[in-house]
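Colleague: generate a structure from the sequence data that follows.
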Amino acid sequence: MKVKEKIKKYSQEQLLKFEDELKKEQKEKLYNQINELDFSYLDELKNNQTIDKGKITPIKAMTINEIEKNKSKYEEIGIKALQNYEVGTLLLAGGMGTRLGSDNPKGMYNIGKTKDVFIFQRLFENLLDVVKKCGKYIPFFIMTSEKNHKVTTEFLEGKNYFGYDKNFVKFFVQEMAPCVDLKGKILLESKDRIATSPNGNGGWFNSLLNNIEAKEMLEKYNIKWLNVFSVDNVLQKIADPIFVGATINGNFEVSSKVIRKVDPFEKVGVMCNKNGKPSIVEYIDLTNEMAVETDENGERVYNFGVVLNYLFNVDTLYKIKDNKLPVHIVTKKVEYINDDGVLVKPSEPNAHKFEMLCVDMIEYCNSCLPFEVERKKEFAPVKNKTGVDSVESAQNLLEENGYKL
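Modeller: This is a model prediction of the structure:
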């Protein structure tokens, strides 16, 4: 579709308001961006209220006690898969450290006390523990965003990937979505550039496939499983052989590390079935009765929260990659230029951003293993500067687990 046709179809003529003022290369840049961006996100402004909450029922988790009984068996299966390059790891690192008071990517945040200990460093070191155990490097994909790709790659190259073999590390950039004002008009951040934001962590597999080098590594090693994890949990085990082995042994299409909730109403996504298929539902979608519901043993049935550490079967990912994920609309403050070409820095939320979430991919899988891990040993998120899930709480948990900061 030609640029002007596309603009007319979506009633976004304001994007070319300053066209006559642009130099040839600026105009080309803007036209290319219009061509590349997916304007169909705008349709979600009409459709968003129809996301199906479905019928929610419990799903059985593999508890720590059950895992312990078969630990050696699962570990053996997992190590063999890792040694055969059947497992790749994929870090979702598109975010910035804004809530931590940093202008850098979140992974560059330094959580050390007496020495430098970067979030990226902790994740690479956790993965290196598995490399030592199985004697082989593990293919490592890192998803960045337009806003942090350059600084992320330069930082990790400068740190020599914290001792990881760079030949096993491939970067790719997550796709972007346009930012629109509250009336549905796409904003310009400058006269020759549309305001955009990352399209959430749900589009990671298609973004990987759109990157030649990343796709080549996926195919070169014939990777069968991808362990997808978030950047902010500095205590998580990555490519955990026991987790891998339990998933393969049970022939699951996906598995998710889960932790027991500290109380029935903890604000975490909960593993369950929805309309008979595995799903993760937000805490706000659980009624009070469901949150406290127990089984015949007195155990709460909606008691396991997710930590954004999943193991996906790659064949399944190929099957579901064209399925349309729900688009979540969030309202945020977005800088833009007004009709006079003047930059506006809003003090209140003024724009919609469009996001797809990794958790929604679970619903397209036919089977899922919720795999319980010990909170104090595998869950130390760094989301805030102080308080709950903060730098300080993560530092305390790392020190309790014997890490020197």
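
Colleague: only C-alpha atoms for contact and neighbour calcs from this point on.
Modeller: Noted.

Colleague: just checking the distance from the helix or strand containing Val307 to the centre of its chain.
Modeller: Secondary structure from DSSP states H and E places Val307 in strand 304-313. Relative to the chain's own centre, strand 304-313 is displaced by 11 Å; criterion: CA atoms, centre = their mean, to the nearest Å.

Colleague: elements contacting it?
Modeller: Contact here means 3 or more CA pairs under 8 Å, 6 or more residues apart in numbering; DSSP states H and E; on that basis strand 304-313 packs against strand 225-230, strand 254-260, strand 270-274.

Colleague: out of those strands, which gets nearest to Lys147?
Modeller: strand 225-230 (17.4 Å; CA to CA).

Colleague: which residues does the closest one contact?
Modeller: 86-93, 238-239, 308-314 (CA atoms under 8 Å, 6 or more residues apart in numbering).

Colleague: what's the angle from it to strand 304-313?
Modeller: Between strand 225-230 and strand 304-313, the angle formed by their directions is 140 degrees, by axes from the mean of the first three to the mean of the last three CA atoms, to 10 degrees.

Colleague: now the angle from strand 225-230 to strand 254-260?
Modeller: Going by the same axes, to 10 degrees, strand 225-230 makes 40 degrees with strand 254-260.

Colleague: which strands and helices lie in contact with the helix or strand following strand 225-230?
Modeller: Downstream of strand 225-230, the next assigned helix or strand under DSSP H and E is helix 241-249. Contacts defined by 3+ CA pairs under 8 Å, 6+ apart place helix 241-249 against helix 71-83.

Colleague: ok, and what's touching the following helix or strand past the helix it packs on?
Modeller: Using DSSP H and E, the helix or strand that follows helix 71-83 in sequence is strand 87-92. Residues outside strand 87-92 that contact it (CA under 8 Å, 6+ apart): 81, 138-144, 201, 218, 223-231, 238-239.

Colleague: check stretch 129-144 too.
Modeller: Residues contacting stretch 129-144 (CA under 8 Å, 6+ apart): 79-80, 82-83, 85, 87-95, 152, 165, 168-174, 204, 208, 214, 217, 238-241.

Colleague: next, the structure of the following sequence, for comparison with the previous one:
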Amino acid sequence: MTVSSALFTEAQLEALKAKFQQAGQGHVFTFFEQLDVKEQEALFQQLSELDVQRLNQIYTKAIQGAEAAAQNQAASLEPLSEQVFDSVLKASSSTLNDWETIGLTQIAQGKVAVILMAGGQGTRLGSSAPKGCYDINLPSKKTLFQLQAERILRLQTVAAKYATDPNSDIVIPWYIMTSGPTHQPTYDFFRANNFFGLKEENIIFFEQGKRGLSVDRKYISMMINGYLLGTLPCLTMDGKIILETKSKVAIAPDGNGGIYAAVQNKGVIDDLKKRGIQYSHCYCVDNCLARVADPVFIGYCVSKQTDCGVKVVGKAMPEEPVGVVCVRDGRYGVAEYSEISAEVTEMRNPDGSLMFGAANIANHFFSTEFLERVPTFAADLEYHIAKKKIKYTDLETGEQVVPKSNSGMKLECFVFDVFPYANRMSVLEVDRKDEFSPLKNAPGSGADCPETSRRDIVAQHVRFIEKAGGKLVGDNVDNFELLQFEISPLVSYGGEGLEDLIQGKTITVPAVIESVEELVRLAQ
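Modeller: Now for the predicted structure:
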């Protein structure tokens, strides 16, 4: 017998049951009669907000896409053409300077913003705080957020030289996308640190998967239909909704592709247009080497009249577990490492380089016009299948099962899923050692962990000094994992401005250089 509820009537409940039964998902009500009133209301509310027909469509399309990719990999995948691919490793110094000048000019004109995807927690790092708050044990003890904030500050100073009005205030607005668990802690962290020297009004925090006070009408249907909402139900391998408990559907984040709905329904695009922003650099918080608002990348994309651009690095080896940017069925996209056969992975160009070696590093350029256009094709985007160990309630016994092997799937959409819809796509290869060092794994794991992030930043700063004609002396100068040396981004964004100060001079370590004055004092 159904418990009496103020949330729904008997007729409403029966209508909802019929809807799910018709969709082949009626099993979600298996234990409904056993629940108390609060549990019934919670499950009714959760199911009422889900368009089960749309969910079935997403599942079917994802399965079809995965099967098609598996059956026809070699024929459907093509490497990038020279028309859309360039490399900073091969470009001349004059070309790089031209791109940088264009980028800095755009920044000086107030046309460039930064969008940071910062919704992740440092769970695998042993921290419940936002990942951007994590201290990778640099000599300065700076967090990822602080490093990135200081890069913006420095770039605003450098770009000021390209302003037509020497008294103009150069601003790179920073839009920080959070998640439910990280939103308030992220804001509190910035406020406690006085926004790291940036003006508070130029840092805009917005939460993925949560409606704001002002919702773009173009996105309402997709949000209600469970599309780009931030989470989706987990499914069995044959597409059935998984009950985590008797009164709760198992749900999971639906990938970082939710950024497109978030920038719409949280007013980000409106703010970009209000500020006159034409281009945005979008990246993930966990890359400690991310060149925030990189003027070379911005200038390159602007020079190509790009509406959607991406940075890549060369794959370290064929079996490296990274997605690659390529052409799929005649359209630009990313093939995940799990979607590419060993045969295709090993294919090489005449010069010996990997044919499919443009590794995606979640580092993007978007025109504001492109971000505005996403709603016109969002319903056509495909979801990706991620097979996972998902807790479920046995429908026969009612007992919760914690599986030891993959028991179901999560459906995810990603930032790169919009690539096929770009009018002008551009791909820029950059140097891995200078621009890509992700923080993903637990301390001590040996790869993509706090120790490697710290090492890669220290090594980069040593290269800055050596390229400028300087030299380090002291303890551990050849061991970047132990070396106590660091240069604040406030002193140099990418090695610029150091040559005149340290050429032919030495710096004794340990040393943490926070200002030009300190650098001059230490250089002997």
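
Colleague: re the thing from before, now the next helix or strand after the strand holding Val307 of the first structure, how far from the centre of its chain.
Modeller: Downstream of strand 304-313 of the first structure, the next assigned helix or strand under DSSP H and E is helix 314-320. Its chain's C-alpha centre and that of helix 314-320 of the first structure lie 17 Å apart, by CA atoms, centre = their mean.

Colleague: buried sites along helix 314-320 of the first structure?
Modeller: 314, 316-317 (16 or more other CA atoms under 10 Å).

Colleague: check stretch 297-317 of the second structure too.
Modeller: For stretch 297-317 of the second structure, by 16+ other CA under 10 Å, it's 297-302, 306-315.

Colleague: Provide the aligned range in the first structure for that stretch.
Modeller: With TM-score structural alignment applied, stretch 297-317 of the second structure matches the range 243-263 in the first structure.

Colleague: neighbours of Gly276 of the second structure, just the number please.
Modeller: 15 (other CA atoms under 10 Å).

Colleague: contacts only, for it.
Modeller: 110-111.

Colleague: walking through the stretch 201-350 of the second structure, point out its helices one by one.
Modeller: With helices called from DSSP state H, counting those that start in this stretch, the stretch 201-350 of the second structure shows them at 217-224, 259-265, 268-275, 295-303, 342-345.

Colleague: would you mind getting the average deviation of the last one from the first structure?
Modeller: After superposition onto the first structure, helix 342-345 of the second structure lies on average 5.3 Å away from the residues it aligns with, using mean CA distance after the TM-score superposition for the first structure.

Colleague: check the offset of that helix from the chain's centre.
Modeller: That offset, for helix 342-345 of the second structure, works out to 26 Å (CA atoms, centre = their mean).

Colleague: same check, this time on the longest one
Modeller: Between the centre of helix 295-303 of the second structure and the centre of its host chain there is 20 Å, according to CA atoms, centre = their mean.

Colleague: other residues contacting it?
Modeller: The contact list for helix 295-303 of the second structure, computed with CA under 8 Å, 6+ apart, reads 96-104, 106-107, 279, 281, 307, 309, 311, 365, 426, 428.

Colleague: at 6 Å instead, please
Modeller: 99-100, 102-104 (CA atoms under 6 Å, 6 or more residues apart in numbering).

Colleague: out of these, give me the two with the largest separation.
Modeller: Largest pairwise distance in these, by CA to CA, is 8.7 Å, between Trp99 and Leu104.

Colleague: looking at the two, which is more packed in?
Modeller: Leu104 (26 against 21).

Colleague: now the aligned partner of the more buried one in the first structure. Nearest residue, chain neighbours left out?
Modeller: Alignment note (TM-score structural alignment): Leu104 of the second structure maps to Ile79 of the first structure. Sequence neighbours aside, Pro241 is the residue nearest to Ile79 of the first structure in space, at 5.4 Å (criterion: CA to CA, 6 or more residues apart in numbering).

Colleague: mean shift of the strand holding Val307 of the first structure relative to the second structure?
Modeller: Strand 304-313 of the first structure sits 1.4 Å off on average (mean CA distance after the TM-score superposition for the first structure).

Colleague: where does that strand end up in the second structure?
Modeller: Aligning strand 304-313 of the first structure against the second structure (TM-score structural alignment) gives residues 358-367.

Colleague: residue nearest the centroid of the second structure?
Modeller: Geometric centre of the second structure, nearest residue: Cys284, 3.7 Å, by CA atoms, centre = their mean.

Colleague: how far away is that one from Val430 of the second structure?
Modeller: Distance, Cys284 of the second structure to Val430 of the second structure, using CA to CA, to the nearest Å: 16 Å.

Colleague: what's the residue mapped onto Val151 of the first structure from the second structure in contact with, if anything?
Modeller: By TM-score structural alignment, Val151 of the first structure lines up with Pro185 in the second structure. Contacts for Pro185 of the second structure (CA under 6 Å, 6+ apart) come out as none.

Colleague: and Pro185 of the second structure, what element?
Modeller: Using DSSP H and E, Pro185 of the second structure falls in helix 183-192.

Colleague: need the counterpart of Ile111 of the first structure in the second structure.
Modeller: Counting by TM-score structural alignment, the partner of Ile111 of the first structure is Ile136.

Colleague: neighbours of that match, just the number please.
Modeller: For Ile136 of the second structure, the count of nearby residues is 21 (other CA under 10 Å).

Colleague: so how far is Thr231 of the second structure from the match of Val151 of the first structure?
Modeller: Pro185 of the second structure is 20 Å from Thr231 of the second structure, by CA to CA.

Colleague: so which strand or helix has the residue lying closest to Gly446 of the second structure once chain neighbours are set aside?
Modeller: Leaving aside its sequence neighbours, Gly446 of the second structure sits nearest to Thr452 (CA to CA, 6+ apart; 7.1 Å). Using DSSP H and E, the element containing Thr452 of the second structure is helix 450-467.

Colleague: what do you get for Ala75 of the second structure?
Modeller: Element membership of Ala75 of the second structure, judged by DSSP H and E, is helix 73-76.

Colleague: buried ones in that helix?
Modeller: 73-74.

Colleague: what's the answer for stretch 385-398 of the second structure, then?
Modeller: Using 16+ other CA under 10 Å as the burial criterion, the residues of stretch 385-398 of the second structure that qualify are 385, 387-388, 390-393.

Colleague: count of neighbours near the counterpart of Phe371 of the first structure in the second structure?
Modeller: Alignment note (TM-score structural alignment): Phe371 of the first structure maps to Leu428 of the second structure. For Leu428 of the second structure, the tally of surrounding residues (other CA under 10 Å) stands at 21.
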